[in-house]
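Undergrad: Whatever this is, show me its structure:
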Amino acid sequence: MSEPGALRTRLDRLFREVAKFGVVGGLGVLVNLAVFNSVRHFSDLPVVRASIVATVVAIVFNYVGFRYFTYRDRDKSGRTRELTLFLLFSLVGLVIENGVLYTATYGLGWDGPLASNFFKFFGIGIATLFRFWSYRTWVFRALPAKEAVQTAESFLEQAPPRQATRRQPDRV
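TA: Next up, the predicted model:
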């Protein structure tokens, strides 16, 4: 494939991946904010604890969406590894997301409902950048490209066949 054609194909794949990630992530944000506001409204949990509960619910929702929609074509052989890395990077995202909310609420004293939702949303945005990079790089790894497999197969076909050497029987 020509260089411009290969670049166009890679950019097209990246665009589709970002779009699918955005759909799942957007729904995850709605789940996150809905749970956050419900917990705040129906319980006495402090703001950041309510946010952590909402983030955990959204992480579960997002894993299902990413595994079965966004990255369904990716390697599925190491599910334990995949889930462990997903949870690890999601935990880092949780800290980023709720660190922003914590700083605004307890560091700056901005703890009204509007401010809490704004900084929750802002924290989600920052954490999303980290999550996108880490999920696509470490968690949902791409299978080998068809071109690479075909190149390797053609290389093997061109190699001359190895001749087996016969071992001469030992003479006594």
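Undergrad: going forward, measure contacts between C-alpha atoms and count neighbours the same way
TA: Noted.
Undergrad: what comes up buried for the helix ranked longest in the chain?
TA: As assigned by DSSP state H, the longest helix anywhere in the chain is helix 3-42. By 16 or more other Cα atoms under 10 Å, the buried positions in helix 3-42 come out as 17, 20-25, 27-29, 31-33, 35-37, 39-40.
Undergrad: Who are the packing partners of it?
TA: Applying 3 or more Cα pairs under 8 Å, 6 or more residues apart in numbering; DSSP states H and E, one finds that helix 3-42 contacts helix 47-65, helix 113-134.
Undergrad: Check the gap between F119 and R72 for me.
TA: To R72, F119 is 32 Å away according to Cα to Cα, to the nearest Å.
Undergrad: same thing with V39?
TA: Applying Cα to Cα to V39 and R72 gives a distance of 32 Å.
Undergrad: same question, K120
TA: 29 Å.
Undergrad: on that earlier part again, now the helices and strands packed on helix 3-42 in TSV, please, with extra columns for distance to D12.
TA: Output for those, formatted as TSV (distance: least, Cα to Cα, whole Å):
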stretch	distance to D12
helix 47-65	21
helix 113-134	17
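Undergrad: how about F122, what does it touch?
TA: E97, V100 (Cα atoms under 8 Å, 6 or more residues apart in numbering).
Undergrad: Assign a three-state SS to D111, would you?
TA: Three-state call for D111 (DSSP: H, G, I helix; E, B strand; the rest coil): coil.
Undergrad: does it really touch Y102, like I thought?
TA: No. Using Cα atoms under 8 Å, D111 is not in contact with Y102, being 9.4 Å away.
Undergrad: Following up with a second sequence; could you model it the same way so I can compare the two?
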Amino acid sequence: MDDGSRRSRWQLLAHEMAKFGVVGGFCYLVDVLVSNLCHGVLGIGWLSAKTVSTIVAATCAYIGNRHWSFTHRARTGLRREYTLFVILNAIGLGIALACLGIARYVLDLNSVLAFNLAGNVVGTGLGTIFRFWAYKRWVFLHPDDPKAVLHAETDARRGQRLPEPVGRL
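TA: Below you'll find the predicted structure:
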């Protein structure tokens, strides 16, 4: 691999991370607001409040990531992408719930601060690292990925026009 293609790959990674970060920042605010509304105002338990907030934030994240962060990547079908997205977000939710469960049931912490630190800082942070890696690996594929090529060929045989990427990298 020459220096030019290596530099280009790093630039693409930085570009994707920046967009993922913007979408993630917005969805993080949604997650924190909804989880605190559910727990602090509605009195819903820690794990249930985090589950509701993650579902709302993940839906926002899918829309933002599919249509902006990873718009230049291959499209392999809404059903396939969204199914994988839901599964990977369930794993991310599991990471956040594990952090909350340890804080609440192992460390016996029960303050709003502990709820936010365990679930919305540590849990969401670890889950975000996992999700960025997993989305790139399985959901929003590089156009040269064999699965993306297979889906593009199938769509072409069906006479479906593939969407053009929005914007340049």
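Undergrad: just to revisit the earlier point, between D111 and Y102 of structure 1, who's got more neighbours?
TA: More neighbours surround Y102 than the other of D111 of structure 1 and Y102, with 24 against 17 (other Cα atoms under 10 Å).
Undergrad: Spatially nearest residue to that one, not counting backbone neighbours?
TA: V48 (6.2 Å; Cα to Cα, 6 or more residues apart in numbering).
Undergrad: and the one you found, how many neighbours does it have?
TA: Around V48 of structure 1 there are 22 residues (other Cα under 10 Å).
Undergrad: for the residue nearest to the spatial centre of structure 1, what are its contacts?
TA: Central residue of structure 1 (Cα atoms, centre = their mean): Y135, 2.6 Å from the mean position. With contacts defined as Cα under 8 Å, 6+ apart, Y135 of structure 1 is in contact with F86, F89.
Undergrad: Equivalent analysis for W46 of structure 2, please.
TA: H39, L100, F115.
Undergrad: Contacts only, for N117 of structure 1.
TA: So N117 of structure 1 contacts L33 (Cα under 8 Å, 6+ apart).
Undergrad: Recalculate using a threshold of 7 Å.
TA: N117 of structure 1 is in contact with no residue at all, counting by Cα atoms under 7 Å, 6 or more residues apart in numbering.
Undergrad: And for G127 of structure 2?
TA: G92, I95, A96.
Undergrad: go with 10 Å
TA: Residues in contact with G127 of structure 2 (Cα atoms under 10 Å, 6 or more residues apart in numbering) are L88, N89, A90, I91, G92, L93, G94, I95, A96, V121.
Undergrad: and F69 of structure 1, how many neighbours?
TA: F69 of structure 1: 15 neighbours (other Cα under 10 Å).
Undergrad: any idea how far it lies from E17 of structure 1?
TA: 10 Å.
Undergrad: what touches both of the two?
TA: Residues touching both F69 of structure 1 and E17 (Cα under 10 Å, 6+ apart): V23.
Undergrad: picking up where we left off before, between F119 and R72 of structure 1, who's got more neighbours?
TA: More crowded of F119 of structure 1 and R72, by other Cα under 10 Å: F119, with 22 against 12.
Undergrad: For that one, give its distance to Y63 of structure 1.
TA: 23 Å.
Undergrad: and if you look at A34 of structure 1?
TA: Applying Cα to Cα, one obtains 18 Å for the distance of A34 of structure 1 from Y63 of structure 1.
Undergrad: that older thread, of the helices and strands packed on helix 3-42 of structure 1, flag the one that's most buried.
TA: Highest mean neighbour count of the helices and strands packed on helix 3-42 of structure 1: helix 47-65, a mean of 20 (counted as mean count of other Cα atoms under 10 Å).
Undergrad: Report the angle between that helix and helix 113-134.
TA: Going by axes from the mean of the first three to the mean of the last three Cα atoms, to 10 degrees, helix 47-65 of structure 1 is angled at 40 degrees with respect to helix 113-134.
Undergrad: Give me the buried positions along the next helix-or-strand element following helix 47-65 of structure 1.
TA: Heading C-terminal from helix 47-65 of structure 1, the first helix or strand you meet, by DSSP states H and E, is helix 79-102. Neighbour counts using 16+ other Cα under 10 Å place 82, 85-87, 89-91, 93-102 of helix 79-102 of structure 1 among the buried residues.
Undergrad: Thanks a lot, catch you later.
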